[in-house]
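Participant: Have a look; sequence and predicted model below, questions after that.
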Amino acid sequence: MKEKLFILGLDCIDSNILDNLNFTPNIKKMVAQGTYGTLNSTIPPITVPAWSSMLSGKDPGELGVYGFRNRRTYRYDDEVFASSHMVKFDRLWDLFSKVNKKSIIVGVPQTYPINPINGFLVSGFDSPKNSNEFCYPKELSTFIKEEIGEYLFDVTDFRNTPLDEVLDTVYSMTEKRFDLMENLIRENEWDFSILCEIGTDRIHHCFWKYHDKNHPEYEYHDKYSNVIIDYYMYIDNRIGRLLNILDDDSTTFLIVSDHGAKAMYGGVCINEILIREGWLVLKEKPNEPTKLTKDLIDWSKTKAWGDGGYYSRIFLNIVGREPQGKISPKDLRHYKEELTKLLQKIKLDNGIEISNKVYWPERIYRRVRGLAPDLIVLLGDLHWRSIGKVGYKSNWIIENDTGTDGANHSMDGVYIISGPNIKKNVRRDSSIYDITPTIIQQFNLPVNDDYIGENIFND
């Protein structure tokens, strides 16, 4: 009997889901029949690069992918959006293909632009909204249109979309994605399939403050306070349908998330802090929150600047590297140490002091490819987001500068694996880097590189 692997990727599902399984009976059944636990994410713990790290066994430095936006050159305004072209290592479907096994890939981030595979591929949420070339083979797009109608990659601008519209779109796109996968695995020969759903992430960001009673902005809402649990129940129902389709005796089923979720307490205005401390000098400070662009900065006096997002990326202005460098390369280590010390503890204008983790890419990654930030800063145990805009009168804000948001990312995702030869009801906390070597050994795939993690089942 041919062994198969099915992976369901649920973006942003937190390990806390394991603490209350009564409303998700199918996940509860998988926990009882399999091995499960937390899955420590990448640094930084965000969708891109986490999914590519999980499916390749490589860290963000090896991939050269440090977020959705990455510096292409050392010019001040030259960034490129992460794409499939940036992943230079085999991901799991490439390894299956090397032993002539077929794959069905739906919704995995960083698969656009598409590359041919041995099987079927539908690119992820980061595909252009109106792309006509999001499938392999190309004719698959005609099949999708005929069977499920318009394919939805994501909720457009979800942070600035009315909540009811977010909710409707999430359910619609999730239904279409699961329907498509059910159809593909029923009607085609395959050995490996993976479906990634971004709806869980969007639901968390938009509705977390109505769900989490420990959220500082918690607000009970007759409609919105049950949204997350209701959506989990819907996902659990779809998991039940998948379990009915898949053969229990031959298919290993893995549920996995790239990172978790937690309450967002607010945003740290990282560039306001750098301005106050003399690291960043503006030609003239705006009177209202304004995106930091190169023309606002006096580069002759600036030593560092930061980007906003789930974490703070700090860049130093180095002589001979940046166009108008300020710091001599021989003094780089000194300035990095000084800035690290400054950012490890930040006192906010409301009197709260937050402790932060400041990482040097060359110290946490096995290799640093591409143009990494000089410092990576995770703020306040990831309860705080980095705000990149300037023009604030304070060094913190309560909201997100890019729109409504109640959640930030946590380091602890989750995995649940069940199937033939999988130990039952065993909890074993693991790392995101363990997924690829585990699958390689379970399915006797070719080992063509060294991997960071290890087989989850190694004693």
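Facilitator: That came in fine, so what should we check first? Numbers count the residues shown, from 1 in each chain.
Participant: Please count neighbours and contacts with C-alpha atoms only from this point.
Facilitator: OK.
Participant: secondary structure element for K336?
Facilitator: Taking DSSP states H and E as the definition, K336 sits inside helix 332-344.
Participant: What ranges does the stretch 101-250 of the chain have for its strands?
Facilitator: 103-106, 119-122, 135-136, 192-197 (DSSP state E, counting those that start in this stretch).
Participant: In TSV, list the ones you listed along with distance to L8 and mean neighbour count.
Facilitator: As requested, the strands of the stretch 101-250 of the chain are exported to TSV (distance: least, Cα to Cα, whole Å; neighbours: other Cα atoms under 10 Å):
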stretch	distance to L8	mean neighbour count
strand 103-106	10	25
strand 119-122	15	24
strand 135-136	19	22
strand 192-197	5	24
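Participant: quick one: K209 and S15, what's the gap?
Facilitator: From K209 across to S15, the span is 18 Å (Cα to Cα, to the nearest Å).
Participant: Against that first model, consider the following:
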Amino acid sequence: MRRGQKVLIIGLDGSSWKILNHMMEEDKMPCLKGLVASGTSGILKSSIPPLTAAAWTSFQTGVNPGKHGIIHFQSFDPVTKQIRLVNSNDIKMKTIWELVSEQKKKVISINVPLTYPPRPLNGIVVGGMLSPRVDERFVYPSEVYHEYIKDRGYKIVAGRLERQAAITLQDFVKEQIEVERKRFDLAKKLMKECEWDLFMVHNQLMDPLQHALFPYLDPQSKEYDERKFEEISKFYEECDKFISDLIEVGGPEATVILLSDHGSKGVSCYVNLNTWLRRMGYLRLTSRRYLGELITLIRRLDAHHLLKKILGKLIKSPTLVMRISGRASQSLIDWKKTKVYSINGIIWGNMHFADPQVANQIVEKLKDWKGPVDNKSIVRRIYRKEEIFSGPYLEQLPDIFLEPHNGYAFYTPLIKDMKMFHMVDVARYERVGTHDLEGILVIKGKNIKDNLRIQANIVDLAPTVLSILDISLPSHMDGRVLEEIFIKKPKIRIGETESLERDEPEKYLEDDEKEIERRLKDLGYL
């Protein structure tokens, strides 16, 4: 193995201290408990919005979405009104993988979001959740696929969450465990057999599991069930073992970083922003709205989710309703008559102002908007993009972002559901967990202080990792080096920002695009 500083990063998608603290108290995660006790840990503030695509891109680049251009898995052009899936070529700044590789250091990245298509670098890239299939296209170099992945049962995700309704909780949890086991087995094998200076593996399935089962993980939830908690906690116990084994293989010289892209919490009510805008007169639909109303009727008739329970056992493709709804929503908007609209405003809301003159009026109405959960305000805070972002891609971003109060999450379908409020019913296998702004951060190493508690921002990780590896920081980075965590502070060197020419974003093949859209719909992102 190579000598010198090494950094091992383990991503725990959607992890929250609310859940992990309970796991440690119940002695379910002894490895994590030891890292927290003997290292630095604390809250890691996510990006705004706290969505997977935005947050992991900010992590990789150390900059805000105004500079890297990504807030969602789909890109929306407010001029042409076109929507398409994003990929690694949409990231407008160099990532830490590229910056470290340029310094002749070895990089291995496994399953990190927004790394497909894998970009050539000094090391290995195994693509993340936007990789359409497990084949040689999602690995660089392709030889790694044939030697380490092909015919070994590696999966990107465990399968549709919709199938949760059709199988037992025990089997559902086992499926998640086995996918992550294969992922960490691959990580250990590459770590043992290949040179590396910067290594990252991403545990993707912690997030969808929490979307599906959060109330059973939170002892403060009224739906908390000790028996179900014990069953679900097996996933966290196994992941803790995977982490422990990987750290052991990495060796005592490696600085270990565990982080999440955002936190998680429960949700009681989904709020349809576009329905609200429609009723307020700011958004107009074309005559094709009747198609949306027909599909809404079909969904309501399936009150007991019988289709889901039956089809979940038989098929792995999305239902016709979901397939139609995802592709038709955008086409229902009458753009000439619409003043305000939301595209991809899920979990945290967003709005584009086609008519900027209504901006202040909208903001005031949002402040007074009450919902069915305890009759409290729906919107906790409103962020104007120019107040929180900077950079050349500011204009293409939504004009405002809406942080919901606890208990609420936003969504924006025009066709899937015309109701403004949708109360969550745990018994109907709905998405009962949502995202929180506060994620987790744990850092352990020979030069890291023991038992220190900090707060950091997700953009701080890239400059901190570069400083550990003694690499100069590009001057464009928004994040800071977390100097307070070090026993002996590293030398911080600021380098020049180089211009970056990306290839035109690769267009997905039609079948590949459908596969990724299916996956994102299942997780509630589309």
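Facilitator: Nice, thanks for sending it over. Fair warning: this is a prediction, and the values are worked out from it, not measured in the lab.
Participant: so which of the strands of the stretch 101-250 of the first structure gets nearest S386 of the first structure?
Facilitator: Taking Cα to Cα as the criterion, S386 of the first structure comes closest to strand 192-197 out of the strands of the stretch 101-250 of the first structure, the separation being 25.4 Å.
Participant: Give me the mean distance between that closest one and the second structure.
Facilitator: Its aligned residues in the second structure lie a mean 0.6 Å from strand 192-197 of the first structure after superposition (mean Cα distance after the TM-score superposition for the first structure).
Participant: Read off where that strand ends up in the second structure.
Facilitator: Matched against the second structure by TM-score structural alignment, strand 192-197 of the first structure falls on residues 198-203.
Participant: to the chain's geometric centre, what's the distance from that stretch?
Facilitator: Put simply, stretch 198-203 of the second structure sits 15 Å off its chain's centre (Cα atoms, centre = their mean, to the nearest Å).
Participant: repeat for stretch 334-341 of the first structure
Facilitator: 28 Å.
Participant: Buried residues of that stretch, list them for me.
Facilitator: For stretch 334-341 of the first structure, a neighbour-count test (16 or more other Cα atoms under 10 Å) marks 335-336, 339-340 as buried.
Participant: ok, now stretch 35-46 of the second structure?
Facilitator: Buried residues in stretch 35-46 of the second structure, counted by 16+ other Cα under 10 Å: 35-36, 38-46.
Participant: From start to finish, how long is that stretch in a straight line?
Facilitator: The first and final residues of stretch 35-46 of the second structure sit 21 Å from each other (Cα to Cα).
Participant: gap between the counterpart of P25 of the first structure in the second structure and K18 of the second structure?
Facilitator: In the second structure, P25 of the first structure lines up with P30, judged by TM-score structural alignment. According to Cα to Cα, P30 of the second structure stands 16 Å off from K18 of the second structure.
Participant: The residue nearest to K213 of the first structure when sequence neighbours are not counted and N458 of the first structure: what is the separation?
Facilitator: Once flanking residues are discounted, K213 of the first structure sits nearest to E219: 7.9 Å by Cα to Cα, 6 or more residues apart in numbering. Going from E219 of the first structure to N458 of the first structure by Cα to Cα gives 45 Å.
Participant: Also W396 of the first structure?
Facilitator: Look at W396 of the first structure and N458 of the first structure: by Cα to Cα, they are 45 Å apart.
Participant: for K88 of the first structure, same thing?
Facilitator: Look at K88 of the first structure and N458 of the first structure: by Cα to Cα, they are 28 Å apart.
Participant: More neighbours: the two, which one.
Facilitator: Under the neighbour definition other Cα atoms under 10 Å, K88 of the first structure and N458 were set side by side, and K88 has more, 11 against 6.
Participant: which one in the second structure is aligned with the more buried one?
Facilitator: In the second structure, K88 of the first structure lines up with K92, judged by TM-score structural alignment.
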